[in-house]
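**Student:** Provided below for reference: sequence and predicted model.
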Amino acid sequence: MKVVVVDDDNLVCLALKTILEAEENISVVGIGHNGKEAIELYNSLNPDILLMDIRMELMSGIDAGEAILNKDKNAKILFLTTFSDDEYIVKALRMGAKGYIIKQNFECIVPALKAVFMGQSVFGDDIVSKIPSLINGSETTDFSKYGITEKELEIITAVAEGLSNREIANKLYLSEGTVRNSLSTILSKLDLRDRTQLAIFYYKNK
């Protein structure tokens, strides 16, 4: 797993490099200190994951993340920050970041990277608990106008509740393959990237 680390504190970068490269299958291929360097490093090194701070001089991690994802929607960005700021959380979620974890939780960094590498989205418990209140809209949405069927809405609701494909299959008496295919169809209909954005869409519009 190739990782680029970007943080405005060089000591933090070096500490992260030491922690990550203690793992057999993780290699830190580049280190940067602001958002502009993050973009340059991502474009030149094509890492599997970009592990990036948010508040940095010249360009923030949020702005850099948006620029990268606008160019490469499959980019895997994991934000690591000391700030559990509501505005940052919402922006990170909506842009399609794969994770947002707090720096103090150093023991979570390696497991989070591995999860993101496997295609999962990772948000700390303190972040997840905030999501519904942060993005829940006041108006309800008619999901059928997006071509969403009743069964698909049930699947969307289950995803928003944090259920895995297997748990959704058991709850709705479907096969895992059907759930997986339905999720692909739903994401295509709504023009969303992944389960996290789907959950956000649901809470924002329910």
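**Tutor:** Received the coordinates, thanks.

**Student:** could you use CA atoms for every contact and neighbour count after this?
**Tutor:** Noted.

**Student:** give me the outermost residue of this protein relative to its centroid.
**Tutor:** Within the chain, residue 173 marks the point farthest from the mean C-alpha position, 28.6 Å out by C-alpha atoms, centre = their mean.

**Student:** what's the longest helix in the chain?
**Tutor:** As assigned by DSSP state H, the longest helix anywhere in the chain is helix 176-190.

**Student:** which outside residues touch that helix?
**Tutor:** 146-148, 152, 155, 165-166, 168-169, 193-194, 198 (C-alpha atoms under 8 Å, 6 or more residues apart in numbering).

**Student:** distance from the chain centre to that helix, please.
**Tutor:** Mean C-alpha position of helix 176-190 versus that of the full chain (C-alpha atoms, centre = their mean, to the nearest Å) differs by 19 Å.

**Student:** can you check stretch 169-183 too?
**Tutor:** In terms of C-alpha atoms, centre = their mean, the centre of stretch 169-183 is found 23 Å from the chain centre.

**Student:** buried stuff in it?
**Tutor:** For stretch 169-183, a neighbour-count test (16 or more other C-alpha atoms under 10 Å) marks 169, 176, 179, 182-183 as buried.

**Student:** now do stretch 54-62
**Tutor:** By 16+ other C-alpha under 10 Å, the buried positions in stretch 54-62 come out as 54-56, 59-62.

**Student:** specify the local secondary structure of residue 51.
**Tutor:** Following DSSP: H, G, I helix; E, B strand; the rest coil, the label given to residue 51 is strand.

**Student:** my read: it touches residue 79, true?
**Tutor:** Yes: applying C-alpha atoms under 8 Å, one finds residue 51 in contact with residue 79, separated by 5.9 Å.

**Student:** this is the comparison structure:
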Amino acid sequence: MKIVIVDDDCLVTGALKTILEANEDVDVVATGLDGRDAVRLYGEHKPDVLLMDIRMKNMNGLEAATEILYAYPEANILLLTTFLDDEYIVKALRIGAKGYLLKQDYASILPALRAVCSGQTVFGMEIVSKIPDLIRNEDGFDYAAHGINEREKEIIRLIADGNSNKEIAAELYLSEGTVRNYLSSILNKLQLRDRTQVAVFYYQHK
């Protein structure tokens, strides 16, 4: 797993590099100090995941992520910050960052990198709990136009409420296998990757 780390604190960058490279499958191919470095290094190395701070001089992480994702829509960008800032979280969701974690939660960084690398979207529990209150869109979304039926809409709502497949199955008197099939259909119709994106999508279009 090739990783690029960008943070304006050299001590943080060095510590992360040391921690991550203690794992045989992780290779930190480059490090940078600001958003400009991030844009340049992403283009040079095409890492599996770009692990990047938000508040940096010259160009911040959100600006860099926007530029990178415009040029490379497939880019996996995991934002790592000290700040649980509402505006940052909303922007990270809207530009398509694959994750947003707090630096204090060091233990979750490696699992998050692996998850993002495998195509999942990862937001720390502190962030997930804030999403419903942060994202509102007054315009109703036409689910029917995307082939989403009423049962699938109900499953989307239950996923957004944090229910597992087992809990959804019990609530709707379905088998877990049927719920999994519905979820696969929902992901396909809405072009989403995982249940976290389903939850985010629901609150964005509520």
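**Tutor:** Structure's in. What do you need? If you're wondering where the values come from, they're calculated on a predicted model, not measured in any experiment.

**Student:** for structure 2, just list every one of the helices.
**Tutor:** Under DSSP H, structure 2 gives helices at 10-20, 35-45, 61-71, 86-95, 109-117, 125-128, 131-134, 150-160, 165-172, 176-190, 195-204.

**Student:** so who does the residue most central in space within structure 1 touch?
**Tutor:** Most central in structure 1 under C-alpha atoms, centre = their mean is residue 98, positioned 1.8 Å from the mean C-alpha point. Listed by C-alpha under 8 Å, 6+ apart, the contact partners of residue 98 of structure 1 are 76-78, 116, 120-122.

**Student:** excluding chain neighbours, what is closest to it?
**Tutor:** Excluding the flanking residues, the one nearest residue 98 of structure 1 by C-alpha to C-alpha, 6 or more residues apart in numbering is residue 121, at 4.6 Å.

**Student:** also residue 32 of structure 2?
**Tutor:** Residue nearest to residue 32 of structure 2 in three dimensions, not counting chain neighbours: residue 6, with 4.4 Å by C-alpha to C-alpha, 6+ apart.

**Student:** and the one you found, how far is that from residue 75 of structure 2?
**Tutor:** 15 Å (C-alpha to C-alpha, to the nearest Å).

**Student:** before we move on, what about residue 131 of structure 2?
**Tutor:** Residue 131 of structure 2 sits 23 Å away from residue 75 of structure 2, taking C-alpha to C-alpha as the criterion.

**Student:** sorry, back to before: biggest separation within the contacts of helix 176-190 of structure 1, which pair?
**Tutor:** Spatially, the most separated pair among the contacts of helix 176-190 of structure 1 is 146 and 166, at 25.4 Å (C-alpha to C-alpha).

**Student:** which of the two has more neighbours?
**Tutor:** Neighbour tally, residue 146 of structure 1 and residue 166, criterion other C-alpha atoms under 10 Å: the higher count belongs to residue 166, 14 against 11.

**Student:** from residue 200 of structure 1, how far out is the more buried one?
**Tutor:** For residue 166 of structure 1 relative to residue 200 of structure 1 (C-alpha to C-alpha), the value is 21 Å.

**Student:** check residue 5 of structure 1 too.
**Tutor:** 27 Å.

**Student:** ok, those two, which is more surrounded?
**Tutor:** More crowded of residue 5 of structure 1 and residue 200, by other C-alpha under 10 Å: residue 5, with 25 against 19.

**Student:** please name the residues that touch that one.
**Tutor:** So residue 5 of structure 1 contacts 13, 16-17, 28, 30-32, 50-52 (C-alpha under 8 Å, 6+ apart).

**Student:** same thing but 10 Å
**Tutor:** 12-14, 16-17, 28-33, 38, 41, 47, 49-53, 78, 80 (C-alpha atoms under 10 Å, 6 or more residues apart in numbering).

**Student:** just the buried ones from those residues?
**Tutor:** The neighbour-count test (16+ other C-alpha under 10 Å) marks 13, 16-17, 28, 30-33, 38, 41, 47, 49-53, 78, 80 as buried among those.

**Student:** so who does the closest residue to residue 25 of structure 2 other than its chain neighbours touch?
**Tutor:** Using C-alpha to C-alpha, 6+ apart and skipping the chain neighbours, the partner closest in space to residue 25 of structure 2 is residue 1 (5.8 Å). Shown in contact with residue 1 of structure 2 (C-alpha under 10 Å, 6+ apart): 24-29, 47-49, 113-114, 117.

**Student:** with residue 13 of structure 1 instead?
**Tutor:** Shown in contact with residue 13 of structure 1 (C-alpha under 10 Å, 6+ apart): 4-7, 19, 28, 30-33, 52-53.

**Student:** please produce a markdown table containing the residues you listed, extended by distance to residue 204 of structure 1.
**Tutor:** Below are the contacts of residue 13 of structure 1 laid out as a markdown table (distance: C-alpha to C-alpha, whole Å):
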| residue | distance to residue 204 of structure 1 |
| --- | --- |
| 4 | 32 |
| 5 | 32 |
| 6 | 31 |
| 7 | 31 |
| 19 | 37 |
| 28 | 36 |
| 30 | 37 |
| 31 | 36 |
| 32 | 34 |
| 33 | 34 |
| 52 | 26 |
| 53 | 26 |
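
**Student:** which two among those residues are spaced furthest apart?
**Tutor:** 19 and 33 (18.0 Å).

**Student:** OK, contacts around residue 169 of structure 1?
**Tutor:** Applying C-alpha under 10 Å, 6+ apart, the residues near residue 169 of structure 1 are 155, 158, 163, 175-180.

**Student:** please consider this matter closed, and thank you.
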